[in-house]
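In: Below are the sequence and a predicted model for it; my questions follow.
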Amino acid sequence: MTSPRPDYPRPQFVRDAWESLNGEWEFAFDDARVGLSAKWQKGETPLDKRIQVPFSFESKLSGIGETGFHDVVWYRKTWKAPASFAGKRVLLHFGAVDYESSVWVNGELVATHLGGHTPFSADVTEALSASGDNVIVVRAEDRGKDLFQPRGKQFWEEKSRAIWYTRTTGIWQSVWAESVSPIYLEKVKYAPDIDTNEIRIRAFVNGSIEGRDVMLRTVITFKGEFVAEDLVRVRDAEESRRVKLPGLNDHGMDRMWSPNRPNLYDVEYELLVDGASVDRAKSYFGMRKASIENGKFNLNNRPYFMKLVLDQGYFPDGNLTPPSDEAIKRDVELTKAMGFNGARKHQKVEDPRYLYWCDVLGLLVWGEMANACDFSETYSRRMTAEWQEAVERDYNHPCIVAWVPINESWGVPNIQIDERQQQHALAMYHLTKSLDPSRPVVSNDGWELVKTDLFTIHDYESRQEVLEQRYSTVESAVNAMPANRRLSVGGFEYEGQPILVTEFGGIAFKKSDWEGWGYSGASDDEDYLKRLRAVIQPLRRSGVVQGYCYTQLTDVEQEINGLLTYDRTPKVPLEKIKEILDAR
């Protein structure tokens, strides 16, 4: 497939007419909260610092590297739209701004957004200056000690400790602009059906089409060869089509997507209004099916053992923001080189470019929400809205095979005894299924599950003989309490779902200057490999366990339980780890 530019922020849906707004912006802390009353939003007041967007001020790559509490921050940038944008509608996009944001262009409020991990956009055409010089101002408020705010691993104390890390405030994913016609293709959604060899495409058109002759042409290719073409008259804001894909069959699986064969179909869209071409976009999809049949997880209608690694997506100098696209790709390559076929992105809605490389290189992903810590009606409202945006953003990526709205009862700490919290977890399960019925959903990964498609267990036991006994039968597995937590609550019991151990291992091994901790410790390379073998082999040979997720890919801040150091140096040869993962 044709690769978009390495800095293109939305690689699953690409247009040529765009411009990155990353780079240097003016910046200021507003600890006294005077910015609004002082009218900083008008864009006339210079700010006293400089920051490199999209890195948060807490990171070294931002150029600031200040890790104290500054809940309110401001950004200011003067931007001249390129000549190619003339006569078009101009959309301003933000990949993620943590947590509550307002955006002004030339003093006019163009967007507000609540949620620190999901994108938002604004049509800023009417706010642009006729002279061409435009001042963009962003105010972000991130309440560092608000435990009802979805925050993932960001700590509410000043210094990182235990499993909690440096906070991320403000802009931390790309800012960019694109031009579109008054009528344009806003988005598409794919529903692959490998059983009928069809792809269902839902196309969403933005703009007034009443009284206009609007046509959408779709051309699908595979490895440069023509597959299918579809031309449909657009009569409503959404059009849905099913397109037959010749050459796809269940025998060779040569055109299906899997980690071993990450086959992708390329799609080109052209929107025509009254016979004139007004919009073009490029996309892709994978023919892939994730399902559960007779208590087995299946990939493309075949039982599939998932060998996942827990990946928190933190970087030494960028925190939640990767330093480059090459760094993202390298993480995927290292994961595969060790023999893993997937990753559980832990407490982070990951950058779309990570999902792109997983699509292209072949790596399964469990999509997980960044959770809050405590429960309230405010938390529930925030969590529900932002999770819907996360599922919507990532829906088309074939690499994603499971959704995890809640982890280890975060946000619902009293779920064992509190019926409201049980109902919330149950609601999140059903909400996710309503948004995407094609993927399994885990209601509360680790323990204290309500209704769930996968029965997932977190178990940091390091003794091989204990793991062998615990996972020797279904009964012993589902009745275990490895974290002294019940695996099911609210009247829900094990109902024959696939059993997976989705956190385990966590072996500390110091191979860098970082000091830290893990769930157990190794003294040298030989001891480390022995300990890895002791926790992985019982699960691989169990016959009861259908997949696992090892903790973790890299060291992170004060945690030294990664397979790689924080700067991505392997602690032992990658092939040695692969031998352990591949052993039967």
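Out: Structure received.

In: from here on, contacts and neighbour counts on C-alpha atoms
Out: OK.

In: was I right about residue 70 contacting residue 29?
Out: Yes - assessed by CA atoms under 8 Å, residue 70 is found in contact with residue 29 at 6.3 Å.

In: contacting residues for residue 193?
Out: 199-200, 287-289 (CA atoms under 8 Å, 6 or more residues apart in numbering).

In: and with 7 Å instead?
Out: Residue 193 sits next to residue 199 when contact means CA atoms under 7 Å, 6 or more residues apart in numbering.

In: again with residue 80
Out: Contacts of residue 80 (CA under 7 Å, 6+ apart): 132-134.

In: Pasting the second one now:
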Amino acid sequence: MMLQEAIVPQVSDTAEHPRPQARRGSWYDLQGEWEIREDPEDKGRKEKWHETRNAWEATIHVPCAPEFDDAGEVASGKILWYRRSFEWKEEIKELLIHFEAVDAEADVWLNGVRLGGHSGGFTPFTLPAGEALQHGRNDLVVRVEDTTSVDQPLGKQSWKGKNFLCWYTPTTGIWQPVWMEAVQTTYAADWHITPDINTGRFSLHTTLAGVTEPVYVEAELTFQGEWITTAGIWLRPDKTEGTIELEADTDSADFRVYTWSPEAPHLYDIELRVVDADRRPLDELTMYAGMRDIRVENGRVLLNRETFYQQLILDQGYYPGRGMSGTAEQMEKDLHYVKEMGFNGVRRHQTIADRRYLSMCDRLGLVVWAEMPSAYRFSRKAAANLLDGAREMVEKHYNHPSVIVYTLMNESWGIPEVYENGAQQALVNALYYQTKALDTTRLVVGNDGWEHTLTDLLTIHDYTSDAGRMKAGYEIEEELLHGAPSLTSRRQNYASGWKHRGEPLLISEFGGVAFGGAEDEWGYGIRPQTKEAAWERIASLIRTVQDTPLVQGFCYTQLADVEQEGNGLLDHDHQPKFSIEAVRSVLNRRKNGFVFD
């Protein structure tokens, strides 16, 4: 094949922005066709493939893992090299190259100069081009190495070479967007927006890069086009970070702070500007933020000080033909179904969502449980990988008001002896404390499903398929809080040495009723033979959970069929199996707040 021509990047439509929560005026899309080359003998570095310009044997559509249909006819393997050429003709000081997710080990070169690397297949990283950027043609090369090591956070990716039970096709390579931003030498490198409902303020903490002289950083807060306040701070080379306090009270007859909730997902707009001493612009970002408070009190979850009953659905984050690399249209379609069915949130299970997905939840009014993908062995390497990955997960989610819970481990995966093993309990607690140190504004679940140590919520997984038997298991309060109420797992709620300390109780996985598709598709319980029987089982299980007094919410398994699993409310094409109105009718039995006719 011919060597791919260099493409001149174009300023892209902001509707498809890969980071909608914080946008600069222009960004450049590197999604689309890339060259790809397999390196089964791991000789690419020695032969300096990052410097050569000869044609490679195949192309791939980025982002999409080569294991999935929409990637095209591409190379496959555990070591892959990607190349994309582009023309650059603008006069700029710096170019930031953003990788939203590359599974799992990435090294990046621009014009033969190594920019850096990243370890971890689910979290984003950014590399400045620096002096490697050339006026004219530029060659961007990425080497990716992936393994199915169980020390590596894998989430739902099978490590056995084929799918089994609830584990799916592995994902290799660049599976979330790649894009670029042109900036000046001095620019905002990161930002954290923290709402405080008690004072009606947003605290905007920002860190600048490339500060060589005093600069002024200011933020302007508006709500639905109405100006509220502007505030700022001076930063200098020896103090490159600081916090701007923004009063969120609106100056009107209806003097109040507008909060974010599923019923009313109000968002404030923020313009962050960096200027030099002569007020010449250096950087500008358009952001949004939500005034939202989540906490637990007296066995209840409170959202904005009001009791919040959560009705979530488990979203595995796999899409037809694309695996985890959903398009914006696919994500939006799914989330609209979630909202239309009457759920008020999603538990994003064992994968870390695209920022566009998170932004859609912000705007639609869907709470999100963010979850760290699991490793499957307890080892020093696995512990380090999980701690690093969880830290980066928090950074990615921090500014999204929809995110209210971090789940750090699931069903004792990777910590099989956590019930008695002190070291494994310590790992869960280390993850918990690290997360709390980085983010005090959200709830944290240490080990979801059973065998809890440190946790803000008591979460139970129960795939009992008979509603009557499930109800009977939840009638004795002592067993429900302190024992092993799940008739399917029979695992203790708390690890040895730990006990219930007043945490709200949620059934964070249940249901999983398989229907439709092939008869051998996997689900929980005996497979119903008719659509009516399947729906009645689903509805009766939901009603049973809703009617259990101590339960403060639930997460139904699951949103859509995935590969060998047939237990979704949507089928493999992500079309509804059951009446949207019927689902909404059952969920509306438990509404938050007042219901007005």
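Out: On my side now, so go ahead. Bear in mind the structure is a predicted one, so any value in this text is a computation, not a measurement.

In: Just the TM-score for the two chains, thanks.
Out: TM-score of the superposed chains, computed with TM-score structural alignment, normalised by the length of the first structure, equals 0.95; 571 aligned residues with a CA RMSD of 1.8 Å.

In: Filter the contacts of residue 80 of the first structure down to the ones in strands?
Out: 133-134 (DSSP state E).

In: I'd like the contacts of residue 80 of the first structure laid out as TSV, including neighbour count.
Out: Formatted as TSV, the contacts of residue 80 of the first structure follow (neighbours: other CA atoms under 10 Å):
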residue	neighbour count
132	14
133	13
134	19
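
In: Show me which of the contacts of residue 80 of the first structure is closest to residue 367 of the first structure.
Out: Using CA to CA, residue 134 comes nearest to residue 367 of the first structure of those, at 36.9 Å.

In: Aligned counterpart of the closest one in the second structure, please.
Out: Counting by TM-score structural alignment, residue 134 of the first structure corresponds to residue 138 in the second structure.

In: Once you drop chain neighbours, what's closest to residue 33 of the second structure?
Out: Counting by CA to CA, 6 or more residues apart in numbering, residue 33 of the second structure lies nearest to residue 61, which is 4.7 Å off, once chain neighbours are set aside.

In: can you pull the contacts of residue 473 of the second structure?
Out: residue 485.

In: so where does whatever residue of the second structure lines up with residue 549 of the first structure fall, helix or strand?
Out: Matched by TM-score structural alignment, residue 549 of the first structure corresponds to residue 555 in the second structure. Taking DSSP states H and E as the criterion, residue 555 of the second structure maps to strand 551-557.

In: Then residue 579 of the first structure?
Out: Short version, using DSSP H and E: residue 579 of the first structure is in helix 574-582.

In: quick one: that helix to the second structure mean distance?
Out: Its matched residues in the second structure lie on average 1.0 Å from helix 574-582 of the first structure after superposition (mean CA distance after the TM-score superposition for the first structure).

In: Show residues contacting that helix.
Out: Residues outside helix 574-582 of the first structure that contact it (CA under 7 Å, 6+ apart): 337-339, 533.

In: Which among these count as buried?
Out: Among the contacts of helix 574-582 of the first structure, those buried by neighbour count (16 or more other CA atoms under 10 Å) are 338-339, 533.

In: and which of those residues is nearest residue 439 of the first structure?
Out: residue 339 (23.6 Å).

In: From residue 583 of the first structure, how far off is that closest one?
Out: For residue 339 of the first structure, the distance to residue 583 of the first structure equals 10 Å [CA to CA, to the nearest Å].

In: about what we covered before: so who does the match of residue 134 of the first structure touch?
Out: Here residue 138 of the second structure is in contact with 85-87, 110-111 (criterion: CA under 7 Å, 6+ apart).

In: do residue 91 of the first structure as well
Out: Contacts of residue 91 of the first structure (CA under 7 Å, 6+ apart): 121-124, 177-179.

In: Leaving out sequence neighbours, find the closest residue to it.
Out: Per CA to CA, 6+ apart, closest to residue 91 of the first structure is residue 123, 4.5 Å.
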